[in-house]
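> got a predicted structure here, sequence first:
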Amino acid sequence: MNEDSHLVETPLSRTELLRGHFLHVVRDTVRLPGGAEATREYVLHPGAVMVIGLLDDGRVVLERQFRHPMQAVMIEFPAGKLDQGEDSLGCAQREMLEETGYSAREWAFAGRLAPTVAYSDETIDIWFARGLTLGERQLDNGEFLDVFTATPADLRAWCFSGEVIDCKTLIGSMWLHNVLSGEWALQWHSGATASLAGQSTR
């Protein structure tokens, strides 16, 4: 018997509320564990990746980008959503190259985070990259961002001070700290062989 059965909601029906260029919003009717019905409105998401790029001098690759919902420029790790039919590593490699110009010799899958569990099914795969080579960025039309590098200590300080509030970047800083301290180990592979199966061990 499922030990969580007293918590699980059973989907009954779905209504589409919005299918925009970026967002797909639905309203599900569910049966609660107590037997009553309720509705749940949330965003369907194809999934995304985030890349923690490690330079040979110990610095990491970051971005500054204006985020309209927040009306502010945010400090973030490079990231982006999966295209249809795209695998996680392929997305990470594509986004890193397009946004920053960097390609990597080795990749390691770290883990997965769910940034907004109350109103979206989005998950973000966390990838580490090293052996970086800088080339030319390939930004999308209408995409404007600055790429810069910082020490892990700088990033931790910005997280503590509140200058960094982006959820995925806060989690990425935690991962980075634990990897660099030796507390969490990564399984590194060449870009051709890295996969979700090469998940880190903790």
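Here it is on my side, so go on.

> alpha carbons only for contacts and neighbour counts from here, please
Fine.

> strands along this structure, start to end?
Here the chain has its strands, by DSSP state E, at 10-19, 24-31, 37-44, 48-54, 60-67, 72-76, 79-81, 102-113, 124-134, 146-150, 189-190.

> gap between the closest residue to His45 other than its chain neighbours and His24?
With Cα to Cα, 6 or more residues apart in numbering as the criterion, His45 has its nearest non-adjacent residue at 5.0 Å, and that residue is Glu122. Going from Glu122 to His24 by Cα to Cα, to the nearest Å gives 11 Å.

> what do those two both touch?
By Cα atoms under 8 Å, 6 or more residues apart in numbering, Glu122 and His24 have these common neighbours: Val43, Leu44, His45.

> put this beside the first:
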Amino acid sequence: MDLFEKQLSTEVVHQGGFLKVHRDKVALPDGKEAEREYILHPGAVAVLALTDDEQLIVERQYRYPAGREFIEIPAGKIDPNEPPESTAKRELLEETGYTAQEWLHLGTAYPCIGYSNEKISYYLARRLTLSERQLDDGEFLEVLTLPLREVMDMSLDGRICDSKSIVGLHWLAAYLGGRMRGVPI
């Protein structure tokens, strides 16, 4: 069965600082037409920073669209012409003050397939060294170092509830359990 939807026309409904909203007319597999609204996103990275003694670096941050604080893994958007692995290293240092000697790419996921093309590349960072954070202007967050087991429990009892962090923790557990491999960067 062919499920492909062919773009017939497109218009930019909104152009923001880094998000762009489109409204397209598409031809459906049955020949009918429909509209699709979606957000173009530059892509993002998420980092699972694991200390030598099995502590995970997480952040507590207020997220305006949801109107609440979240505990989450470090993450950030990819700048134009920036390779994702460079973004991961930059974001970890900027937000937490950590650098890592060992990096593995765990995978890539699409968190919002119903309305966005955003994709998040996940990295495991190990052999960490703490230096000074370099937060962006207007960025406020608290860095927490928690036992990995506690963070995993937090993802099961709802204290960690953003999809980015849950996917990352799932893949980290699979990697540490020998059920998946990472790709060194």
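Happy to help now that I have it. Quick caveat, the model's predicted, so the values are computed rather than measured.

> need the TM-score between these chains.
Scored against TM-score structural alignment, normalised by the length of structure 2, the superposed chains reach a TM-score of 0.97; 185 aligned residues with a Cα RMSD of 1.0 Å.

> need the distance between the two termini of stretch 75-83 of structure 2.
Terminal-residue distance, stretch 75-83 of structure 2 (Cα to Cα): 14 Å.

> what span of structure 1 lines up against that stretch?
Mapping stretch 75-83 of structure 2 onto structure 1 (TM-score structural alignment) gives residues 79-87.

> what does stretch 24-42 of structure 2 give?
So stretch 24-42 of structure 2 sits over residues 28-46 in structure 1, by TM-score structural alignment.

> how far does the matching stretch sit from the chain's center?
25 Å (Cα atoms, centre = their mean, to the nearest Å).

> now it: buried residues?
Neighbour counts over stretch 28-46 of structure 1 (16 or more other Cα atoms under 10 Å) mark Asp28, Thr29, Val30, Arg31, Leu32, Glu41, Tyr42, Val43, His45 as buried.

> the second one reaches Tyr42, doesn't it?
No: at 11.5 Å, Thr29 of structure 1 does not count as touching Tyr42 under the criterion of Cα atoms under 8 Å.

> dump the residue contacts of the residue nearest to Arg31 of structure 1 when sequence neighbours are not counted.
In space, Arg31 of structure 1 comes closest to Glu37 once its chain neighbours are excluded; the distance is 4.5 Å by Cα to Cα, 6+ apart. Contacts here follow Cα under 8 Å, 6+ apart; on that basis Glu37 of structure 1 touches Thr29, Val30, Arg31.

> the counterpart of Ala108 of structure 1 in structure 2 - nearest residue in space that isn't next to it in sequence?
Matched to structure 2 by TM-score structural alignment, Ala108 of structure 1 sits across from Leu104. Spatially, and ignoring its direct neighbours in sequence, Leu104 of structure 2 is nearest to Pro184 (4.3 Å; Cα to Cα, 6+ apart).

> got a list of what the one you found touches?
Glu102, Trp103, Leu104, His105 are the contacts of Pro184 of structure 2 under Cα under 8 Å, 6+ apart.
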